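1. here's my sequence, what's the structure:
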Amino acid sequence: MPDMKQRALDYHALPTPGKLSVESSKPCATAADLALAYTPGVAEPVKAIYQDPAAAYRYTNKGNLVAVITDGTAVLGLGNVGALAGKPVMEGKAVLFKRFANIDVFDIEVTAPSIESFIETVVNIAPTFGGINLEDIAAPHCFRIERELRARLDIPVFHDDQHGTAAIIAGALLNALELQGKTLPTARIVFLGAGAAGMATARLLKAMGAQDIVLVDIAGVLHSGRDDISDYGRDLLRQTSARTLADVMPGADVFIGVSAANALPPDLLKLMAPSPVVFALANPDPEILPATAMAVRDDLIMATGRSDFPNQVNNALCFPYLFRGALDAKARQITTGMQVAAAHALAALAREEVPQAVLDAYAISELHFGRDYIIPKPFDPRLLEKVAGAVAEAARAEMAAAVA
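-> All right, here's what the predicted structure looks like:
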């Protein structure tokens, strides 16, 4: 069998380069079809949309079309490889949108000389789309980009590396804490990694009731005396004398790693509270391998970002359904409330009986809520109804409350 490198290259190259194609959703086989698809018939929807821009959702694909946009500055674990090299990832994201939520995608790779020009590019192309998924954009400028686009556009703008990751972690953590006999408001939570994913997850957990969160980055604890933290992270600074990961791990209930391979020494794992939760989410190699962690602590519940270990925290569990719910509700933004709804829906689904279709997809005989199953599997067909439905319901409730 060819090695993974060659298999991956062949997969992307053969029989047709890339992973996407565009297909017509209407017939165009006769002169009559052509007259409707283009001139003169196309003038009628043009006039209708000119009179009422909302008609674009009826007469075009806008309402089911998302842009997956990158500048290539933080592609997977490969770093700043540039916009063009990020295209295979954006195409892959498009495949997941279509496969899991039947959402069409145009992938957009932008080489921009400045943050401002990137923002203007997205604003200028936004009328085409029903939503914007920002992808693989480095911190801290990803925070500014998302904030400004959310303020300027009337369609959902979502940075998956931040908020998709956050919702999945939150859903898995709710279940892990319950199994360990703990609660979110009382848990002591330590983050290793304070980039886009770490900060967004910490904020979402705080919104869901977490009271004791400390973040650690390469320079140490994010404490109130630090002057090297951007404005986008200052709300997460702690008043504390702790300065290192070793200072904050004793007695911690939860460790969430969104940092680098082998960044959690086993000796620090020993210092955690009884029945800890360890999410080692660095990819492809986690902060600590499950076998190493379990050799040190047999009372832990663990998750990683990898499919070859139990409890994979996979963004495909969230972003297709967040957008599906947002598009179905015609929401103008993906709010914190919608993310919370997704997290709770993911947690609830993992507690239900697993259908045979899921067992067949993973070639296993049984799967039950417990230490090795705290989050649904990506190929669970119930995700579309449960998660997208919960998101749409939350969006409609928020929109109704806003006009009441």
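2. CA only for contacts and neighbour counts going forward, please
-> OK.
3. look up how far Ala348 lies from the residue lying closest to Arg396 once chain neighbours are set aside.
-> Leaving aside its sequence neighbours, Arg396 sits nearest to Ala329 (C-alpha to C-alpha, 6 or more residues apart in numbering; 6.1 Å). Distance from Ala329 to Ala348, counting by C-alpha to C-alpha, to the nearest Å: 22 Å.
4. where exactly do the strands run in the stretch 51-200 of the chain?
-> 65-70, 104-109, 131-134, 157-159, 188-192 (DSSP state E, counting those that start in this stretch).
5. which one of those strands lies nearest to Ala85?
-> strand 104-109 (9.0 Å; C-alpha to C-alpha).
6. and that closest one with strand 65-70, angle?
-> Angle, strand 104-109 to strand 65-70, by axes from the mean of the first three to the mean of the last three C-alpha atoms, to 10 degrees: 20 degrees.
7. ok, residues contacting strand 104-109?
-> Strand 104-109 is contacted from outside by 64-72, 83-84, 86-87, 90-91, 94, 97-98, using C-alpha atoms under 8 Å, 6 or more residues apart in numbering.
8. I'd like to know which of those residues are buried.
-> Neighbour counting with 16 or more other C-alpha atoms under 10 Å marks 64-72, 83, 86-87, 90-91, 94, 97 as buried within these.
9. and which of those residues is nearest Ile301?
-> Phe97 (29.9 Å).
10. which one is Ala48 nearest to, not counting chain neighbours?
-> Here the residue nearest Ala48, using C-alpha to C-alpha, 6+ apart, is Ala55, at 6.5 Å.
11. run this one through as well so I can compare:
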Amino acid sequence: MEGESKKTARSDLDEAALYFHKHPRPGKLEIQATKPLGNQRDLALAYSPGVAAPCLEIRDDPATAADYTARANLVGVVTNGSAVLGLGNIGPLASKPVMEGKAVLFKKFAGIDVFDIEIDAPGIERMVETISALEPTFGGINLEDIKAPECFEVEEQLKARMKIPVFHDDQHGTAIIVAAAVLNGLEFAGKTISDIKIVTSGAGAAALACLNLLVSLGAKVENIWVTDRFGVAYKGRTDEMDRWKDPYVKDTEARTLADVISGADVFLGLSAAGVLKPELLQHMAPKPLILALANPNPEIMPEIARAARPDAMICTGRSDFPNQVNNVLCFPYIFRGALDCGASAINEEMKMAAVRAIAALAREEPSDVAARAYSGETPIFGPEFLIPSPFDPRLILRIAPAVAKAACDTGVATRPITDFAAYIDKLNRFVFRSGLVMKPVFSSAKASSAKRVIYADGEDERVLRAAQVVLEEGIAEPILIGRPHVIEVRLKRYGLRIKPGVDFGLINPEDDPRYRHYVDLLIELAGRRGVTTEAARTMVRTDNTVIAALALKRGDADAMVCGLEGRFERHLRNVTLIIGPRAGIKDHDLSTLSMLISQR
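-> Here you go, the predicted structure:
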């Protein structure tokens, strides 16, 4: 029965996927014009004769292609379909839905345009010739789903021939996320990367790229043991050996994973389901990091690993477990940074910058947008949260500038970014569409001498997160209205480090020394409008908007924010009752601002 249920669920998913790809129009991509084409003059500018002008400019100075064409924001996702994840060698045409999906991720997460290129080129030479000939079209090349060991050779030759970034995401995307998880896992375990023992199961493109990057970050080759389906990579072995595995070959009598797992601090699995047996975990070092990344079923299921080693930190490639190693955490943002500075390559320093940016972000408080991707309590840095959520909008704000700066520092940026503050502002406007409108508001707030802002809905998650941001950015001094014990519990739940009474002021509606003063003030202001003494006492105990307005009127705050819940009219009535409009402003002059923000 269970098998039938799984088969039915799989069939339902397949049917849904087929419908999704077919309707309302086939595929997942389209091309849209960025310039108007509404009249004869537009046509003359977009095409003949006007198009000759930018053509001649580019002929005389090829760098101006970034000014006059889409090339600087255009990536080619290229495959021959020889190693499509979970499907194997299905060929170029059958791999097209995967490449279209990759294109969608580039656009969604980083605003990068993509042409997916599926080529009938099974051999290395033909692949290299075909892809290198595309250099005038693209600002970068993302190689995808090309089998090992050909993928190593193809990327190596293309990097030598092309003056644009060439990045094999199956190798380096996985390696960057793995490296970030390793850095954070080691920090939590109190270990240093130069001292740890690493054991792998799997020696394909992704596994070797992971090891190479970890070595760049300080891991020692002598502490790394590689195993695959033929066992340990030992000196003298001939089965499936190549020059890319050679650095990790050991002169040893060990032949199996079980022979080398003892004392391992990190297990890196990029192989097959069930390879890592529970009993092997008993021989690993204290607080081991287990990266079981085989898909769809990992080398060991997390619940089995945790039962065998409760002190283990566990990462998988699956979205239904914590610590998902997902390449979308990095590849859109690495290309964003590389394209924006006109990088001629993605070098080791740029990859290491991405690793450190991702690792650091996991140690920050989760943003409200990222928090909504989880149910229940917001994860806090630790064994269950070593890498950020793929939906954290801060990824682009951390990774792209770090990558661009590394490109500038290492001399591969052809258009170096000179003002990183302005660049980050630009990225902020991509992530938060209201940024263009709100930036002058924030700037004015920072420049203001009166900065005490009281938040009526102080127990709300959005307010708690906002309070942390305004403190970090130096925008304001927050004062929250809410019950202290509720606020403290929620700060802990949401992983926020601010403390009431230390980082922000607090008004407790249930017990505050200013209560009598607020009641007296409310009676003074509204007694003639029918607010009795008893009603005033009730309002000051139960209506946070009233409390905030009274604090503002009394001079305990300089500005207020209210109305996250409830009807606008009620909040406005209470604010008007207590504070009233400024001289010369009539009630009907008060209004709100609503914004409809387009994609462009």
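12. thinking again about what came up before, in CSV: the strands of the stretch 51-200 of the first structure, plus distance to Leu215 of the first structure.
-> Shown next, in CSV, are those (distance: least, C-alpha to C-alpha, whole Å):
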stretch, distance to Leu215 of the first structure
strand 65-70, 27
strand 104-109, 32
strand 131-134, 24
strand 157-159, 20
strand 188-192, 5
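13. strands of the stretch 501-600 of the second structure, start to end?
-> Secondary structure of the stretch 501-600 of the second structure (DSSP E, counting those that start in this stretch): strands at 505-507, 559-561.
14. so what does Asn283 of the first structure match up with in the second structure?
-> In the second structure, the residue paired with Asn283 of the first structure according to TM-score structural alignment is Asn295.
15. in a helix, its match, correct?
-> No. Looking at Asn295 of the second structure with DSSP: H, G, I helix; E, B strand; the rest coil, it is coil, so not inside a helix.
16. and it, how far from Met301 of the second structure?
-> Asn295 of the second structure is 11 Å from Met301 of the second structure, by C-alpha to C-alpha.
17. ditto for Phe442 of the second structure
-> From Phe442 of the second structure across to Met301 of the second structure, the span is 47 Å (C-alpha to C-alpha).
18. try Pro388 of the second structure
-> Relative to Met301 of the second structure, and taking C-alpha to C-alpha, Pro388 of the second structure is found at 21 Å.
19. how about the contacts made by the residue nearest to the spatial centre of the first structure?
-> Per C-alpha atoms, centre = their mean, the C-alpha nearest to the average position across the first structure is that of Gly164, at 2.2 Å. Counting by C-alpha under 8 Å, 6+ apart, Gly164 of the first structure makes contact with 315, 318-319, 339.
20. which of those are retained in the second structure?
-> Mapping these onto the second structure (both residues aligned by TM-score structural alignment, their matches' C-alpha atoms under 8 Å) leaves 315, 318-319 still in contact.
21. now for the strands of the stretch 51-200 of the first structure, which one comes closest to Val354 of the first structure?
-> Closest approach to Val354 of the first structure among the strands of the stretch 51-200 of the first structure (C-alpha to C-alpha): strand 104-109, 28.5 Å.
22. the second structure: matching residues for that closest one?
-> The aligned range for strand 104-109 of the first structure is 113-118, by TM-score structural alignment.
23. with stretch 256-271 of the first structure instead?
-> Across the second structure, the stretch matching stretch 256-271 of the first structure (TM-score structural alignment) is residues 268-283.
24. next: stretch 172-182 of the first structure.
-> The aligned range for stretch 172-182 of the first structure in the second structure is 181-191, by TM-score structural alignment.
25. who's in contact with Ala139 of the first structure?
-> 195-196.
26. can you give me the helices for the stretch 251-400 of the first structure?
-> Listed in chain order, the helices of the stretch 251-400 of the first structure (DSSP state H, counting those that start in this stretch) span 266-269, 290-296, 319-329, 336-350, 356-361, 382-383, 389-403.
27. tell me the angle the last one makes with helix 336-350.
-> It refers to helix 389-403 of the first structure. Using the same axes, to 10 degrees: helix 389-403 of the first structure against helix 336-350 is 150 degrees.
28. and helix 389-403 of the first structure, what does it pack onto?
-> helix 319-329, helix 336-350 (3 or more C-alpha pairs under 8 Å, 6 or more residues apart in numbering; DSSP states H and E).
29. quick one: the helices in the stretch 401-550 of the second structure?
-> Here the stretch 401-550 of the second structure has its helices, by DSSP H, counting those that start in this stretch, at 420-431, 435-447, 461-472, 484-493, 515-526, 533-542, 544-554.
30. want to throw those into TSV with distance to Cys55 of the second structure and mean neighbour count?
-> What follows is those, written out as TSV (distance: least, C-alpha to C-alpha, whole Å; neighbours: other C-alpha atoms under 10 Å):
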stretch	distance to Cys55 of the second structure	mean neighbour count
helix 420-431	28	16
helix 435-447	33	14
helix 461-472	47	17
helix 484-493	57	16
helix 515-526	71	17
helix 533-542	69	16
helix 544-554	61	24
